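**Student:** Output the structure for:
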Amino acid sequence: MSRPFASVRARATLGATTVVALALVAAGITVVGVLRGDLTDRASLRSEVRARTVAASQTALNGRFTDTALPDDDDHLVQIVDGAGRVLAASEPLRGRGPLTTYDPAPTATPKPPERDEDGEEGDDDHDGAPRRGQVSTGTGHKTLAVTVDDEKQEYRFASVHATTYDGRTYTVYAATPLDDEEETVTSVTRAMLIGLPLLLLVIAAVTWLVTRRALRPVEAIRARMAEITSSQDLGRRVPEPASRDEVARLAATTNETLAALESSVERQRRFVADASHELRNPIASLRAQLEVAHAHPELLETDGLLEEVIRLQTLAADLLLLARLDAGDGADAGTVDLARLVRAELVRRAATDRITPGVRITGEGHVVSGSASRLTRVLGNLLDNAQRHAASRVSVTLGGQGDHVVLAVGDDGGGVPAAERERVFERFVRLDDARSRDEGGAGLGLAIARDVVRRHGGRISVRRAPEGGALFEVELPRLRTPGQQPRTAASGQDR
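**Tutor:** Have a look, this model is predicted:
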C-alpha cells in the first residue's frame, strides 16, 4: 500500500500549500494588528480632540463647569474631575455617577500665575507638571477601559487632559470614544480572512498539483521508456528529450548518454566474448586433433606441437583474465618501480628468445614511477613482442624524461601503422595484417592490454612513425617525486 505523500507531486503540493498557508497566516496577523492599532489611534485622536475642546472652553477655564457644553450621547462620554476625584461635570449618560476612571489625576499643587519667557511668550507648565492658570496641559494620557453604560459594558478609548482655571483650580477632562465600531471592523476583516484563506489555499493546492503534473510529465515519459527498454532489453532505444532547456531536459540527455555508453559496453562485451570464443576454438581444436591422432597412432605423437598449443592456450587465457580484471577495475598493488632497472631486466630475460636484439638507449636519471612492476613489465613485453613480429632488422628501446613524465618508447623498422589505424590498433582482437597467420600474429590482445594497463597507471600510450621507418610506440607515465623534489626537464645522459 503506497503512502499518501509518496509521490513528488503530492509532496510538492503539500509543501507549497503549507508555506503559503504560513505566509498568509503571518500576513493576516500583521494586517489585523496594524488595522487594530490604526483604529485605536483614530479613536484616541477623537477622544483627545474632544477632551481638549472641553478643557479649553472659556466656561471651564472660568470655573463654570456646570455651564460647560458637553456631549449628551452614549458615543461621546466626557467627565470633568478635580484633583480630589470629585466629578465637576459630566455628559448626560454619566450624570449622577462617580468618576469613570482615576488614572492620570489632576495635579493638586497650586499653580503659579503665568510667566513670560525671554521672547515674551507665556510658559505652559510649571515645575510640578500642573498647567499654569488659564492654560491647558500639552500632554495627554491615553488608556483603554471597559465601562458599563445603560447596563451595557463595552470598551472605550479614553484621553485625559489637565487644565487650570483662571483662579488656580486644576481639573482633568476625561473624554472617551467607544471601540465597538473598531472591534466590529477588525472582526469583519478577521472573518473575511478566515473564510477566504481555505478557498485561497484550495486554489493554490490545485494550481500546484496541475503545474507539478505538467512539469513532471517528461519525467514520467522517461520512466515509461526506461521500463520498456528494461523489459525489451533493447539498448538501442532512447528516452524522449523535451524541447525545454531545464533540468528535465538535461536528465533526458544524460540518460541517453548513459544508454549509449551501456549499449557500447554491452556490444563490446559481446564482441569480446565472440572473439575470445573464436580465438580459443583454434588451439582447442588443434589440441583435440593431435590427441585423437596420438590416441589412434601413438607412434605419431608430437609433444612439441602439443606443448606449443598448450602454451598458446595458456597465454590467451591469461590475457583474457587480465582484461577481465582491468574491466572490473581491479588494480594491482601500487609500489615504486624503477623503469630503467625494469627495462634492463626484461631485455636480459628475453635475450635468448628474441629474433632481433634491441638497441637500448637510457637518458637522464630518476625514472621512477608508482605502479605495479609485473603489469608494467607486461606492457614492455607486449610492445617488444609486437616490434619483433613486424621489424625487418632493427628494434629500439629508449627511456628518458619529459618534464614530470617518464617516456618509454619501443620502435622498429617494419611497415609501420597507417595514420588512419593508429587508434584502432589498440582495440581488442584487431590485426592490421590480415595476410599473416594467427600463429604468427597472436590474438590481437597485446596492445589492448598495454593501453588499459597504462591508463590504470595514469599515463597514456600512442603510436607514430619511427625514425627507422616503422612504428614507434610511446608510453608516458607520471614521474614519482620525492618530498622536496623539483620538477624535472628532459635531460641528456649516457647511452647504455
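**Student:** make it CA atoms for all contacts and neighbour counts henceforth
**Tutor:** OK.
**Student:** List the buried residues of stretch 199-209.
**Tutor:** Neighbour counts over stretch 199-209 (16 or more other C-alpha atoms under 10 Å) mark L200, L201, I204, A205, T208, W209 as buried.
**Student:** likewise stretch 310-318?
**Tutor:** Buried residues in stretch 310-318 (16+ other C-alpha under 10 Å): V310, R312, L313, L316.
**Student:** here's the other one to compare against:
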Amino acid sequence: MAAVRKGSVRARAALGATLVVALALVAAGFFVVSTLRAGLADTAKLNAENAARATAAQVGDVPDREVRDVDGLGGDDPSQVVDADGKVLGASDPLEGRPPMAGFARPDKPGSPARDDTGGGGDKRGGHAGSDDADADSDSDDDSDDAADADAGRQDIDTDEKSEVVTLPVDDDGEVTYDKDDTVGTQEFRVAGVQSRTRDGTPVTVYSGASLDAQQEAVSSVTRSMLFGLPVLLVVVAGVTWLVTRRALRPVEGIRQEMGAITASTDLSRRVPEPDSRDEVARLARTTNETLAALESSVERQRRFIADASHELRSPVASLRTQLEVAAAHPELLDLEGAVEDTIRLQALATDLLLLARLDAGERPAQARLSPAALLREEMAQRVGDPHPVRIEGVPAQGEVRGSEGQLARVLGNLLDNAQRHAATEVRVSLTEEDGALVLAVADDGEGVPEAERERIFERFVRLDGARSRDEGGAGLGLAIARDVAVRHGGSLTEEGVPGAGARFVLRLPLAAEG
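**Tutor:** Next up is the predicted model:
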C-alpha cells in the first residue's frame, strides 16, 4: 500500500508510538506481576506463620503423646510437629505417615530448645527455662498433671520463624497425597516453622503450610489477561496514531500538491492553502507563501532588469552602428566624438550590469581596512570639469572601515555624479562619526526628492525626471548600485533631504574594530 511505503511519516509515527507503548506496557506488566506475586507470597507466608503459631500454642497445652490430637493438625493444609530427634509426633491428614518435612532445621540435641537455620532467637511467653524436671516428673506420674497444666503457659515459642516453599504431590482433587500411585501433579506450599515445647517439656518444631495455588492462579490470570489485551491495545494505539497523524498531515499534503502544481505551471502568483489552525503546519504554509511572494518579486524584478538592460543597451549600440554604417559609406561624415561617447556609455553600462550581477550572486566584498577620508580626497582629486563646485563641510573623520576599496569608491562617485546632475549651484559633502559608524552625507541644492519616491529611486533603471534625455540622465543604475554595495558592507544608504530644498543622501558604514 502506498500509504505505508518506506519514508511515510504516518507509518513511522504509528510504528514509533506502538513501540513506545509496547515497551511501557511490558515494563508495567512485569512490575504488576512481580508486585502481585510478592504480595500474595507474603500473604501465604503470613498465613503459614499464623497457623504454625496457633498450632504451637495448642501443642504447648498437651503432653507429647497427645500432640497428634490437637485441633491444629486436623485441617487440610500440611502440618507437622517434630521433636528434637526428628520424630514426627503429629501430622495433618495430608502428611499422615510422612517423614519430617525437608529443608527445616531440627534441634541440635534432645532436651535443648528447638532452633532453625536462621539462628533466630526466642520470644519467651511467660516461661521459666528451668522447668525440665517438673515436665519430666509429669511423664512418670499422672498425679502431677495438674502441676504440668500449671506449667502450660511456660512453654518456649521461638518467634523468629523460618519459611520456605515446599513442593508436595497432589491427587486428582488437588489434595496433598503421599501415595505416588495417586499422584497427578505437585503443588507449592509456603511452610513456616515455629519452635515450642509440649506441656511435659519436650522441645518440638511445629511446621504449617499455606497453599500458593491462589497466588499462582492469580498471577496466571493476570498474565493471560495482559497477553490477550496487549496486542489489542497496540492495534488501537497504532490505528489512533495513524488517524491522528493522517489528519494532522493532511494540510501538508495540500501544500505539497499545490507546490507541485506551481512548479509544473511556473505560475508564481499562486499560493498554497493556509489552514485555519495556528499550529506548525499553518506557520509552514504562511512561510511558504511568503517565500513564493519573495520569489515572484525577485523573478519579476529580474525580468524588468533584463528588459530595461536590453532597452538601455539598444540605444548606444544602435547609435554606434548607425555612425559606423555612415562612416563606411561616407568616411568624411564620421562623427568620431559621438562614436567615442557612445562607446564609453556602452562600456559604463556593461560595467554597471556586471557589478549588479556579481552583487546579486552574493559576492562578498573584501575585508581590507581603508579610510573613507582618503577615498574622498582621491575622488575629489580625480574629478575635473564638474559643473558645480563641491564643498567639504568640516574636517572629515579619520576612522576606518572594512570592505572593498573599489566598490566603496564607486559608491562615492555615484553619489557625487547624482548630486552634480541635480544641483542648482553647489554640492556639499561631510564625513563624520556617529554611534560607532562613519556617516558620509552628499547633498545638493536642487529640487529634492518627493517623500513618496525616496525608496523608489533606489530601484534599478528608475529615473524621476522622465523628460530628461537618457544621454544626460544616465541609465538609472547609480543609486541602486550604491545601496546594494552599502548593504553588502553592513551599512545603509538613505535619502534624508527636504523636498524643494535639495536632496541629501546619507551613507552609514560600521567602523572597523581596533587591532
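**Student:** Need the buried residues of stretch 310-318 of structure 1 in TSV (columns: secondary structure and distance to G364 of structure 1).
**Tutor:** Converted to TSV, those look like this (DSSP: H, G, I helix; E, B strand; the rest coil; distance: C-alpha to C-alpha, whole Å):
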residue	secondary structure	distance to G364 of structure 1
V310	helix	42
R312	helix	38
L313	helix	40
L316	helix	37
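**Student:** before we move on, the earlier item: nearest to M1 of structure 1, of the buried residues of stretch 199-209 of structure 1?
**Tutor:** W209 (21.7 Å; C-alpha to C-alpha).
**Student:** what residues are up against the closest one?
**Tutor:** R9, A10, A12, T13 (C-alpha atoms under 8 Å, 6 or more residues apart in numbering).
**Student:** Could I get these in CSV, plus columns for neighbour count and distance to T138 of structure 1?
**Tutor:** Formatted as CSV, the contacts of W209 of structure 1 follow (neighbours: other C-alpha atoms under 10 Å; distance: C-alpha to C-alpha, whole Å):
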residue, neighbour count, distance to T138 of structure 1
R9, 19, 64
A10, 17, 62
A12, 16, 59
T13, 20, 58
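**Student:** ok, and these in structure 2?
**Tutor:** Among these, the contacts conserved in structure 2 (both residues aligned by TM-score structural alignment, their matches' C-alpha atoms under 8 Å) are R9, A10, A12, T13.
**Student:** and of those residues, the nearest to R428 of structure 1?
**Tutor:** Using C-alpha to C-alpha, these come closest to R428 of structure 1 at R9, 48.3 Å.
**Student:** I'd like to know how many residues surround L408 of structure 2.
**Tutor:** Residues lying near L408 of structure 2 (other C-alpha atoms under 10 Å) number 19.
**Student:** For my notes, confirm it occurs in a strand.
**Tutor:** No - L408 of structure 2: not assigned to a strand; according to DSSP: H, G, I helix; E, B strand; the rest coil it is helix.
**Student:** Relative to G497 of structure 2, how far out is it?
**Tutor:** Taking C-alpha to C-alpha, to the nearest Å as the measure, L408 of structure 2 falls 22 Å from G497 of structure 2.
**Student:** same deal with V165 of structure 2?
**Tutor:** 101 Å.
**Student:** what does L349 of structure 2 give?
**Tutor:** Distance from L349 of structure 2 to G497 of structure 2, by C-alpha to C-alpha: 28 Å.
**Student:** Contacts for stretch 282-290 of structure 1, please.
**Tutor:** With C-alpha under 8 Å, 6+ apart as the criterion, stretch 282-290 of structure 1 contacts L301, E302, L306, E309, V310, R312, L313.
**Student:** Okay, strands next: where are they in the stretch 301-450 of structure 2?
**Tutor:** 368-370, 390-392, 401-403, 427-434, 437-444 (DSSP state E, counting those that start in this stretch).
**Student:** Adding mean neighbour count and distance to L40 of structure 2 as columns, could you present the ones you listed in CSV?
**Tutor:** What follows is the strands of the stretch 301-450 of structure 2, written out as CSV (neighbours: other C-alpha atoms under 10 Å; distance: least, C-alpha to C-alpha, whole Å):
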stretch, mean neighbour count, distance to L40 of structure 2
strand 368-370, 15, 83
strand 390-392, 16, 100
strand 401-403, 21, 81
strand 427-434, 19, 84
strand 437-444, 24, 81
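**Student:** Indicate which one of those is closest to R154 of structure 2.
**Tutor:** Closest among those, using C-alpha to C-alpha: strand 437-444, at 104.7 Å.
**Student:** Mind giving me the packing neighbours of the lengthiest strand in structure 2?
**Tutor:** Across structure 2, the longest stretch assigned as strand under DSSP state E is strand 185-197. Under the contact criterion of 3 or more C-alpha pairs under 8 Å, 6 or more residues apart in numbering; DSSP states H and E, strand 185-197 of structure 2 touches helix 9-59, strand 156-157, strand 162-170, strand 203-211, helix 213-265.
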